[in-house]
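Q: please work out how this folds:
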Amino acid sequence: MSIRERKLWTALATPMQENGDLHLEDFASLVHRQDDAGNGVLVLGSTGEGLALGLEDKKKVVETAASLNIEVPLMVGVGGFNLREQIEWIEYCQQFEVDAFLLVTPLYAKPGEKGQVEWFKALLDAADKPCMLYNVPSRTGTKMSPLVLSELHDHPNFLALKEASGSIEEYQDYRKTAPDVACYSGDDALLPFFAMAGCSGLVSVASNVWPKAVHRYVEWCLDGRGPELLPLWQECSDVLFRAPNPIPVKVLLKEKGWISSATLRPPLTGDEVEDISVLKNADQMIQNWYENNS
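A: Now for the predicted structure:
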């Protein structure tokens, strides 16, 4: 399967030891679980706490992921507000077996549409890998301008758009602006709606804890069966966002025994999750659904 045919990417959490250091053995185990499920792996996105990690830790994550000899493609997050640093990061990552990059709109600066075009063009030019552009205004403070798509959709390194504004209307606006651009939902619960509007797949948080079940969910949604999945999947995926991402994901990964500690980097804290039983109930419901539909 080519990288352009990959329907599901998991925005992978970054496991840590109780003292806050990286837990690379647990990280490798999570990568292998995604490989076993056939899901592309995205490291150092917002779910991976990419902005909370120092440069040396980020390098260790990329080096480890690239060394695991997995069959599925590996994507690396690129995000910040210093363009030179992001270009240097891309150049560093390209020394390894990295297959793609996720490029987010600049943080905090709130650039205009021409500034956004220049930002993304510089990153696309620096990369020699396919790139997925990422619209997530709730985190960056800036909505990606449709001008970015109209100006850059023919760039040879433009792979796709990840749309995570939470707005189906905005997704449709992007589709009208550049109908030939592949679009991925960045929201697990909205995939049935995005699929009906012609999206290409999902960049998922939920597949951290349900890798094979979310793979099946994506297949069904893209086959037009999304509406029948809505009640269960909306309820269960929403549970993972009752505290800031990736707090509930790490808590549930620890509860399932897939990582040794639910430690997060400040300012995030697992204390935000007050009732683990809600996560455990959602986990059981998804497991039952998958077993009944395998």
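Q: from here on, contacts and neighbour counts on C-alpha atoms
A: Fine.
Q: show me where the stretch 51-200 of the chain has its strands.
A: Counting by DSSP state E, counting those that start in this stretch, one finds strands in the stretch 51-200 of the chain at the ranges 74-78, 100-104, 131-135, 158-163, 182-185.
Q: for the stretch 101-250 of the chain, just list every one of the helices.
A: Per DSSP state H, counting those that start in this stretch, the stretch 101-250 of the chain has helices spanning 113-126, 137-140, 146-152, 168-177, 191-196, 211-220, 226-239, 247-255. These are given in chain order.
Q: among these, which is nearest Leu268?
A: Comparing those against Leu268 with C-alpha to C-alpha, the closest turns out to be helix 247-255 (7.2 Å).
Q: after the closest one, which helix or strand is next?
A: In the C-terminal direction, the helix or strand that comes right after helix 247-255 (DSSP states H and E) is helix 276-292.
Q: quick check: buried residues in that following helix?
A: Under the neighbour-count criterion of 16 or more other C-alpha atoms under 10 Å, helix 276-292 has Leu279, Ala282, Asp283, Ile286, Tyr290 buried.
Q: I'd like the structure of this one too, to check against the first:
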Amino acid sequence: MSIFVGSGVALVTPFDENNQVNYKKLGELLEYHVENKTDAIVISGTTGEASTMTESERLNVIKFTVDKIAKRIPVIAGTGSNSTEIAVEFSKKVEVLGVDGLLVVTPYYNKGNERGIYGHYKEIAESVELPIILYNVPGRTGVNLSVSLVKELAKFKNIVAIKEASGNISYAAEIARQVPELDIYSGNDDMTVPILSLGGKGVISVSANIIPEVIHNMVMSFLNGDSKEACRLQLGYNELSNGMFIETNPVPVKEAMNYLGYEVGGCRLPLGEMYQENIEKLHSIIDRHEVKKWK
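A: The predicted structure is shown next:
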């Protein structure tokens, strides 16, 4: 059974004026996503700025999310690290919090070889019972999971899916062909429908932070047989989705959310403020798409 089908939001972590986690706002965001058809919450990932948070902050944010969502939709927590030992221990701590799955990015910076990456995921998979989503995003990690390695990793009973963010549709097609037992989630908003056409189950979306219902409807339209409507939404919102990456994620999506009145604060260094010309470009894109403002 799939961890989720549809749109999983790669949720931002809201910060207050002191750059501390704003739990009141986090609670509001979680309720907003339940109300606006988001199918799963992905917390403590890249978009959530997990790499600049302490372990205790991440655990607190994950626990808060699990408690607030209260099993209404699945909660998936990012537990990846470039240290296998840290990833194993953190995954074990997160498991007891009641999440529905783990999102585990490939070990970054080290540029592990295939044996090392296999060992990395093996140790994590054998340390927890939770279902695991592999996360392939070579543009950020410097590592691309080979199809043969994915095939080997899929033999672990709790490695059940892959978030595919290489941007290479041929690679995704080979995963779908050679490893059909793995669910595939698009990790790129602009490739959601193409991934669905290969048998994908949905998307883990940055854009869903501001257009949750659109992303849900895009996926469900396709899965319910209305590929024409899914394609209309995909092409109609690609400019907006790509605008979320006009600078390094999650800087633009937080800027977009603040422009729309969400008040989620800024990013932690080393992610700085956007250049003014990019801010103006992003605001223009948002205005053209008439994105709904915060309630």
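Q: hang on, the earlier thing: tell me which of the strands of the stretch 51-200 of structure 1 sits nearest to Lys250 of structure 1.
A: Proximity of those to Lys250 of structure 1 was assessed by C-alpha to C-alpha; the nearest stretch is strand 74-78, lying at 18.9 Å.
Q: counting by contacts, list what the closest one packs against.
A: Taking 3 or more C-alpha pairs under 8 Å, 6 or more residues apart in numbering; DSSP states H and E as the contact definition, the neighbouring helices and strands of strand 74-78 of structure 1 are strand 40-43, helix 55-66, helix 83-93, strand 100-104.
Q: and that strand, how far from structure 2 on average?
A: Compared with structure 2 after the fit, strand 74-78 of structure 1 shows a mean deviation of 0.7 Å (mean C-alpha distance after the TM-score superposition for structure 1).
Q: next one: that strand to chain centre, how far?
A: For strand 74-78 of structure 1, the separation from the chain centroid amounts to 9 Å (computed by C-alpha atoms, centre = their mean, to the nearest Å).
Q: swap in stretch 156-176 of structure 1?
A: When distances are taken as C-alpha atoms, centre = their mean, stretch 156-176 of structure 1 is centred 14 Å away from the chain's centroid.
Q: how near is the spatially closest residue to Ser207 of structure 2 that is not a sequence neighbour to Ile210 of structure 2?
A: Nearest-residue entry for Ser207 of structure 2: Ser241, 5.5 Å, with adjacent residues in sequence omitted and distances by C-alpha to C-alpha, 6 or more residues apart in numbering. Counting by C-alpha to C-alpha, to the nearest Å, the separation of Ser241 of structure 2 from Ile210 of structure 2 is 10 Å.
Q: next one: Val264 of structure 2
A: Shown here: Val264 of structure 2 relative to Ile210 of structure 2, a distance of 12 Å by C-alpha to C-alpha.
Q: what touches both of the two?
A: Taking C-alpha atoms under 8 Å, 6 or more residues apart in numbering as the contact rule, Val264 of structure 2 and Ile210 both touch Met257.
Q: list the residues that contact the residue nearest to Ser207 of structure 2.
A: Shown in contact with Ser241 of structure 2 (C-alpha under 8 Å, 6+ apart): Asp189, Asp190, Val206, Ser207.
Q: what do you get for Ala165 of structure 2?
A: Taking C-alpha under 8 Å, 6+ apart as the definition of contact, the neighbours of Ala165 of structure 2 are Tyr135, Asn136, Val137, Pro138, Ser186, Gly187, Asn188.
Q: measure the closest residue to it other than its chain neighbours to His216 of structure 2 for me?
A: Counting by C-alpha to C-alpha, 6+ apart, the nearest residue to Ala165 of structure 2 once its immediate chain neighbours are dropped is Gly187, at 4.3 Å. Applying C-alpha to C-alpha, the value for Gly187 of structure 2 to His216 of structure 2 is 15 Å.
Q: with Lys281 of structure 2 instead?
A: 26 Å.
Q: what of Glu239 of structure 2?
A: Glu239 of structure 2 sits at a distance of 17 Å from His216 of structure 2 (criterion: C-alpha to C-alpha).
Q: now swap in Val66 of structure 2 and tell me
A: With distances taken as C-alpha to C-alpha, Val66 of structure 2 is found 21 Å from His216 of structure 2.
Q: how about Asn278 of structure 2?
A: 27 Å.
Q: between these two, who's got more neighbours?
A: Remark: of Asn278 of structure 2 and His216, His216 carries more neighbours, 23 against 14, as counted by other C-alpha atoms under 10 Å.
Q: so what's that one up against?
A: Taking C-alpha under 8 Å, 6+ apart as the definition, contacts of His216 of structure 2 comprise Gly6, Ser7, Lys37, Thr38, Asp39.
Q: out of the residues you listed, which are inside strands?
A: Secondary structure from DSSP state E places Gly6, Ser7 of the contacts of His216 of structure 2 in strands.
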